[in-house]
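Peer 1: kindly return the folded structure for what I paste below:
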Amino acid sequence: MSTVSTGRPSLTARRREATWYEIAEAAADLFSERGFEATTVDDVARAAGISLRTFYRYCPTKEDALTPVLTAGVSTLVEELALRPASEPLTEAVQAAFTTATAGTRYEGPGQTARLIQVMGGVPEIRLRWLAAARAMQDRLVPVLAVRTGRPESSLETRVLAAVLIDAVTVALEHWASEGGREPLPAVSARALALLRLEE
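Peer 2: A predicted model of the protein is given here:
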């Protein structure tokens, strides 16, 4: 994600994220009310107040309508982790990166994000996209972990560690959403990471 000198996301990035949320929220409403199969791309675009062309610029298919919101958060997590001090224990670094990545965003409170995750988990076609996106994020995390641990990117340890971390974050998000966002998301992620035995 591009940033300005203040460290905040750029205006372009914020507008893009806002459009993602508008599409995702419209899709989540329609999927909940009508069902995934009965909702068309035209329906989602119309409900989001955008053209079909704009929809397809953000989402190649209807199945992709919700995933950008969640993958953007994980992508920011990877970027934040790369900025953490090398001397910081991995569990602490991941938790700090997660907290920074979600601060000031809709991940921070229950609101729409919890419902978006619930809808995503309940629609098999969308869940497949989410799992595929999580795998892509694992690949992005590998070089960051390789630098931190001093192991080759191709090593089994580095790749398994990336998979474990992304899975832990994913499960934390799902649990947080299933509980209606009652517990602060950083606290849920901290509990999830505490269950892991991460060695650098």
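Peer 1: going forward, measure contacts and count neighbours with C-alpha atoms only.
Peer 2: Will do.
Peer 1: nearest residue to the middle of the protein?
Peer 2: For the chain, the residue sitting closest to the mean C-alpha position, by C-alpha atoms, centre = their mean, is L70 at 2.9 Å.
Peer 1: give the next helix or strand downstream of the one helix or strand that residue maps to.
Peer 2: Applying DSSP states H and E as the criterion places L70 in helix 67-83. Per DSSP H and E, the first helix or strand lying C-terminal to helix 67-83 is helix 90-102.
Peer 1: and that following helix, what other elements does it pack with?
Peer 2: Helix 90-102 is packed against helix 67-83, helix 185-194, with contacts defined by 3 or more C-alpha pairs under 8 Å, 6 or more residues apart in numbering; DSSP states H and E.
Peer 1: R159: which of those is closest?
Peer 2: Among the helices and strands packed on helix 90-102, the nearest to R159 by C-alpha to C-alpha is helix 67-83 (14.2 Å).
Peer 1: one more to line up against the first:
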Amino acid sequence: MELFEEHGVEAVAVDQIVAAAGVSTSTFHRFCATKEDAATCHLETAAEDLAGAVERRSGTTLLRAVRDAAQETLDAVEAPALDLRRTIAVCLQHPPLTARWLLVGRAGQQRLAELVGGAPTGPGTQRAEVLAAAVMGAVLTASEHWALDGGSLADHLDRCFAVLEPLDEPFPPRPRQT
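Peer 2: Below is the predicted model of the structure:
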């Protein structure tokens, strides 16, 4: 992160990363195909981790399940909180990493839509997809404000989820009456 912050993602070479990390190039490439992977690899597992954490919270409301799961998932990322904040901030400032950040959010949205809808997304799942998009938008917005503005992640999550309270429903959702 320090190299990316100081020089920009485009200007940093893999050789610089391996030197700073104290690992060989072959070790680096065993875990990361590109330098962008080095910055975002722990974020890319977050979508599935978030889905698992949400799934364990059935019996509450959708917003409570996702809000608590988001906090748990972000707390569990194997990087100190300051590094995670820096990672998100660097992702937002460098287009190649911004794209990866948005893909992580989209993957989380997809998995959440499947949980909300109780089935894979496809024809007839617009409601679940819209709810998931709104909720993941709140998670991403809270995470981005936390990374850029500081403060407590929990407070940012609470403020963003408060906006969505009119959309809240039991989780898992009750079957729709026809």
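Peer 1: got a TM-score for the pair?
Peer 2: Here the TM-score for the pair of chains, by TM-score structural alignment, normalised by the length of the second structure, is 0.80; 166 aligned residues with a C-alpha RMSD of 2.3 Å.
Peer 1: mind putting the helices and strands packed on helix 90-102 of the first structure in a markdown table, distance to V171 of the first structure included?
Peer 2: Shown next, in a markdown table, are those (distance: least, C-alpha to C-alpha, whole Å):
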| stretch | distance to V171 of the first structure |
| --- | --- |
| helix 67-83 | 12 |
| helix 185-194 | 8 |
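Peer 1: nearest to R140 of the first structure, out of the ones you listed?
Peer 2: Judging those by C-alpha to C-alpha, what sits closest to R140 of the first structure is helix 67-83, at 7.2 Å.
Peer 1: contacts for the closest one?
Peer 2: 1, 17, 20-21, 24, 93-94, 96-98, 100-102, 126, 129-130, 133-134, 137, 140-141, 144 (C-alpha atoms under 8 Å, 6 or more residues apart in numbering).
Peer 1: next, the mean deviation of that helix compared to the second structure.
Peer 2: Between helix 67-83 of the first structure and the corresponding residues of the second structure, superposition yields a mean separation of 1.9 Å, by mean C-alpha distance after the TM-score superposition for the first structure.
Peer 1: what's the angle from that helix to helix 90-102?
Peer 2: Between helix 67-83 of the first structure and helix 90-102, the angle comes out at 130 degrees (axes from the mean of the first three to the mean of the last three C-alpha atoms, to 10 degrees).
Peer 1: break down the second structure into its helices, ranges please.
Peer 2: Along the second structure, the segments classed as helices by DSSP state H run 2-7, 14-21, 25-31, 35-44, 46-55, 62-76, 81-93, 95-117, 126-149, 153-163.
Peer 1: what's the closest of those helices to E169 of the second structure?
Peer 2: helix 62-76 (5.7 Å).
Peer 1: now do the buried residues in that closest one.
Peer 2: 62-71, 73-74 (16 or more other C-alpha atoms under 10 Å).
Peer 1: nearest to H7 of the second structure, of those residues?
Peer 2: Set against H7 of the second structure, the nearest of the buried residues of helix 62-76 of the second structure by C-alpha to C-alpha is L74 (26.5 Å).
Peer 1: that older thread, between the helices of the second structure, which one is nearest to F171 of the second structure?
Peer 2: The nearest among the helices of the second structure, by C-alpha to C-alpha, is helix 62-76 at 4.8 Å.
Peer 1: once aligned, what mean separation remains between the closest one and the first structure?
Peer 2: Looks like 2.2 Å for helix 62-76 of the second structure (mean C-alpha distance after the TM-score superposition for the first structure).
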